[in-house]
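> Give me coordinates for this.
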Amino acid sequence: MPEWNAGQYLKFEEQRTRPAIDLLAHVPLSNPKRCIDLGCGPGNSTELLVKRYPNAEIMGLDSSFAMLAEARQRLPGLIFEKDDIATWSPSESFDLIFANAALQWVPDHAMLLPRLVSALNPGGCLAIQVPDNQQEPTHVLMRDVAARGPWAGRLAGAATAREAIGSFGEYYTRLRQAGCSVDLWRTTYVHCLNGAGAIVEWVKGTGLRPFLDPLDEAEQKEFLALYEAEIAHAYPQQFDGKVLLRFPRLFLIARRDDTA
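The predicted model follows:
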């Protein structure tokens, strides 16, 4: 996948950081020694770890040069490494592995989650939040526009760029079998945005990327015009001109058995 655009992502920094705040609030660790933020992006979630655990060794990991550059500028005293979560193999274990809105881009959660648990110290926590919005109009419509345009052949694989999010039961089973206690929940955020165009700007930084990246500039413009028209129908304006973007997210915290 082509390079991420940190500036586009940060247009909605406050809204994107809120789930990370909620996830971290449920982490039951008081004094972890080593923490890592997987898929740290521009460092907004890493900064939360620094504030909560000022005495911990904290690092970030991401596959994007642009995101890492932004994170290093934001938190110059931390170590940020470029790596792919799908193949990441740490030489040392961690007390907290934090992954906010990152693992939806990593395939095969059935294999991934036990591997991440194995990188935890006994008593350590794996804290994950992933968007669970593939059946929301934002994502249904991007697939529809992709399928009916002249670009349909080139975008055939875009719909599967993200890993399918499993059920509570699937994640519970995988993590319990990996030797963890498990806390699971789902929250639907409602973001009040300035019209259909703002929704398009939001998803341009994340979910739309696999659909737009294979297109040239003129095709991207045409795709976005068709998509925004559909979004305007799906998200009607409120009395004050705002639109309400529903955004479901799945949260899980897995704590490794302290006898492991």
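
> contacts, neighbours, all on C-alpha from now
OK.

> can you give me the strands for this structure?
Using DSSP state E, the strands assigned to the chain run over residues 34-38, 57-62, 79-82, 94-100, 120-131, 180-193, 243-256.

> what helices or strands is the last one leaning on?
Right, the one you point to is strand 243-256. If contacts are counted by 3 or more C-alpha pairs under 8 Å, 6 or more residues apart in numbering; DSSP states H and E, strand 243-256 sits against strand 120-131, strand 180-193.

> any chance of those strands in CSV, plus mean neighbour count and distance to V203?
Formatted as CSV, the helices and strands packed on strand 243-256 follow (neighbours: other C-alpha atoms under 10 Å; distance: least, C-alpha to C-alpha, whole Å):
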stretch, mean neighbour count, distance to V203
strand 120-131, 23, 12
strand 180-193, 15, 12
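
> Make a markdown table out of those strands and add distance to E170.
A markdown table is the format used below for the helices and strands packed on strand 243-256 (distance: least, C-alpha to C-alpha, whole Å):
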| stretch | distance to E170 |
| --- | --- |
| strand 120-131 | 15 |
| strand 180-193 | 11 |
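
> so which of these comes closest to D95?
D95 lies closest to strand 120-131 among the helices and strands packed on strand 243-256, at 4.3 Å (C-alpha to C-alpha).

> which residues touch the closest one?
By C-alpha atoms under 8 Å, 6 or more residues apart in numbering, the surrounding residues in contact with strand 120-131 are 19-20, 23-24, 27-29, 93-104, 116-117, 247-260.

> Filter the residues you listed down to the buried ones and express that as a PyMOL selection.
Typed into PyMOL, the next command selects the buried ones out of the contacts of strand 120-131 (criterion: 16 or more other C-alpha atoms under 10 Å):
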select buried, resi 19+20+23+24+27+93+94+95+96+97+98+99+100+101+102+103+104+116+117+247+248+249+250+251+252+253+254+255+256+257
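
> leaving aside the residues next to it on the chain, what's closest to the residue positioned nearest the centre of the chain?
By C-alpha atoms, centre = their mean, the chain has its centre lying nearest to A101, at 1.5 Å. Nearest residue to A101 in three dimensions, chain neighbours excluded: V130, at 4.7 Å (C-alpha to C-alpha, 6 or more residues apart in numbering).

> Next one: D83 relative to G197, how far apart?
33 Å (C-alpha to C-alpha, to the nearest Å).

> Quick one: residues contacting L24.
L24 sits next to L48, L49, A127 when contact means C-alpha under 8 Å, 6+ apart.

> how many other residues sit next to the first one?
Taking other C-alpha atoms under 10 Å as the criterion, the count of residues near L48 is 15.

> Please tell me how far the nearest residue to it once chain neighbours are set aside sits from N31.
Nearest non-adjacent residue to L48, counting by C-alpha to C-alpha, 6+ apart: I21, 7.2 Å away. To N31, I21 is 17 Å away according to C-alpha to C-alpha.

> Also this sequence, please, to line up against the first:
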Amino acid sequence: MVWDPQQYLKFSGHRLRPAVDLLMRIPDFAPREIADLGAGAGNVTKLIRERWPDATVTGVEGSAEMVAAGRKAAPDVQWSHEDLGQWRPAKPYDLIYSNAALHWLPNHAALFPSLMEKVVPGGMLAVQMPRNFLAPSHVLIGETALNGPWRSKVEHLVTPPPVERPAFYHDLLAPMSVNIDIWETEYLQVLEGENPVKEWTKGTWLTRYLDVLAGDEKAAFEAAYGMRVAKAYPKNAAGQTLFPFRRLFMVAQRKG
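A predicted model of the protein is given here:
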């Protein structure tokens, strides 16, 4: 999957808010080594560095395009271009932070305990993931995939929601944690512009499908989805589009 930093950052304010909300819920402590998993374009990594200026911060990112953008945004951060699913650090971290990245990885039942094992005793694991996959914005991507001449090329991408219910993660992390805080927030995002929900998903979930297609077929898929999602999220009297978006948060401190 090829990431487009400019497309992703079209809604940077809305995307940044949950990252900051997660960052602010991490208790005050003095981490020396911090990993930002799925650091993206570096706008959040930069804030992590500002909060803990004495720590060594490493941005781990699988997209070369995002790493290039991140190095410009946060040049005083160490950057590691590697697949998150293959991340095997040589040392544990005081804080592992991940904003809107781990839903791209499979097998959370194994992933989350593995991540906690990479945290030093007394350290923190802080994660935010979208949990909006049953909303029209995402369901209609699958509907479009299964109802067009492109079906054979993209139907393998139509899968169950990748993020489980909050209790699932509590059951995984509680045995390894001395303190654990898990919550959900639904943000009512007020978007501007023409068909902004399509533009939003084009920066993330829709990209998986568009990457598989090319030329006229790619454009036709995007247009077909665009028609569906515009009907699902009509503009209000002020010409704005209201886009509710649910996100799952967790902050867990590893047992000492």
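
> Give me the TM-score for this pair.
Aligned and superposed, the two chains score 0.96 in TM-score terms (TM-score structural alignment, normalised by the length of structure 2); 256 aligned residues with a C-alpha RMSD of 1.3 Å.

> The top helix by length along structure 2 against structure 1, how far on average?
Using DSSP state H to define each element, structure 2 has its longest helix at helix 215-232. Superposing on structure 1 places helix 215-232 of structure 2 at an average distance of 1.3 Å from its equivalents, by mean C-alpha distance after the TM-score superposition for structure 1.

> mind listing what the residue nearest to P106 of structure 2 when sequence neighbours are not counted touches?
What sits nearest to P106 of structure 2 in space, not counting adjacent residues and going by C-alpha to C-alpha, 6+ apart, is P162, at 7.2 Å. By C-alpha under 8 Å, 6+ apart, the residues touching P162 of structure 2 are H103, W104, P106, F133.

> A219 of structure 2 corresponds to which position in structure 1?
Alignment note (TM-score structural alignment): A219 of structure 2 maps to K221 of structure 1.

> and K198 of structure 2, how many neighbours?
The number of residues near K198 of structure 2, taken as other C-alpha under 10 Å, comes to 22.

> Over to E13 of structure 1?
13.

> ok, now how distant is the aligned partner of it in structure 2 from M1 of structure 2?
Using TM-score structural alignment, the partner of E13 of structure 1 in structure 2 is S12. Distance of S12 of structure 2 to M1 of structure 2, given as C-alpha to C-alpha: 20 Å.

> what do you get for R165 of structure 2?
From R165 of structure 2 across to M1 of structure 2, the span is 26 Å (C-alpha to C-alpha).

> if we can go back for a sec, verify the stated contact: the residue nearest to L48 of structure 1 with E47.
No. Counting by C-alpha atoms under 8 Å, I21 of structure 1 stays clear of E47, with 10.4 Å between them.

> neighbour-wise, which of those two wins?
Comparing I21 of structure 1 with E47 by other C-alpha under 10 Å, the one with more neighbours is E47, at 19 against 14.

> rewinding a little: check contacts around the residue nearest to the centre of structure 1.
Going by C-alpha under 8 Å, 6+ apart, A101 of structure 1 touches G39, I128, Q129, V130, P131.

> if we can go back for a sec, what distance do you get for the residue nearest to A101 of structure 1 to P19 of structure 1?
In terms of C-alpha to C-alpha, V130 of structure 1 sits 9 Å off from P19 of structure 1.

> Repeat that for V106 of structure 1.
Counting by C-alpha to C-alpha - V106 of structure 1 and P19 of structure 1 are separated by 19 Å.

> Could you tell me how far the closest residue to G256 of structure 2 other than its chain neighbours is located from V163 of structure 2?
Once flanking residues are discounted, G256 of structure 2 sits nearest to P121: 4.3 Å by C-alpha to C-alpha, 6+ apart. With the distance defined as C-alpha to C-alpha, P121 of structure 2 ends up 26 Å from V163 of structure 2.

> Where do the helices of the stretch 1-150 of structure 2 begin and end?
Listed in chain order, the helices of the stretch 1-150 of structure 2 (DSSP state H, counting those that start in this stretch) span 5-8, 12-24, 43-51, 64-73, 108-117, 136-146.

> right, so of the ones you listed, which gets closest to I182 of structure 2?
The nearest among the helices of the stretch 1-150 of structure 2, by C-alpha to C-alpha, is helix 12-24 at 10.6 Å.

> Let me see the contact set for the residue mapped onto K202 of structure 2 from structure 1.
Matched to structure 1 by TM-score structural alignment, K202 of structure 2 sits across from K204. K204 of structure 1 sits next to Q8 when contact means C-alpha under 8 Å, 6+ apart.

> same thing with D62 of structure 1?
L38, G39, C40, G41, L68, F80, E81, K82, D83, D84, I85.

> Please state the offset of stretch 199-218 of structure 1 from the chain centre?
Taking C-alpha atoms, centre = their mean, to the nearest Å, one finds the center of stretch 199-218 of structure 1 at 16 Å from the center of the full chain.

> Can you list the buried residues in that stretch?
Judged by neighbour count using 16+ other C-alpha under 10 Å, the buried positions of stretch 199-218 of structure 1 are 199-205, 207-212, 214-215.

> cool, and stretch 104-111 of structure 2?
Across stretch 104-111 of structure 2, burial judged by 16+ other C-alpha under 10 Å covers H108.

> what residues does it touch?
So stretch 104-111 of structure 2 is contacted by L84, G85, P162, L172 (C-alpha under 8 Å, 6+ apart).

> cool, and stretch 136-156 of structure 2?
132-133, 157-158, 197-198, 201, 205-206, 209, 212-213, 217, 221, 224-225, 228-229, 232.

> 10 Å - rerun?
The contact list for stretch 136-156 of structure 2, computed with C-alpha atoms under 10 Å, 6 or more residues apart in numbering, reads 132-134, 157-159, 161, 197-198, 200-201, 205-206, 208-213, 217-218, 220-226, 228-233, 243-245.

> quick one: terminal-to-terminal distance for that stretch?
One end of stretch 136-156 of structure 2 sits 19 Å from the other (C-alpha to C-alpha).

> List the buried residues for it?
Buried residues in stretch 136-156 of structure 2 (16+ other C-alpha under 10 Å): 136-138, 140-146, 150, 154-155.

> looking at the helices and strands packed on strand 243-256 of structure 1, which is closest to I58 of structure 1?
strand 120-131 (14.2 Å).
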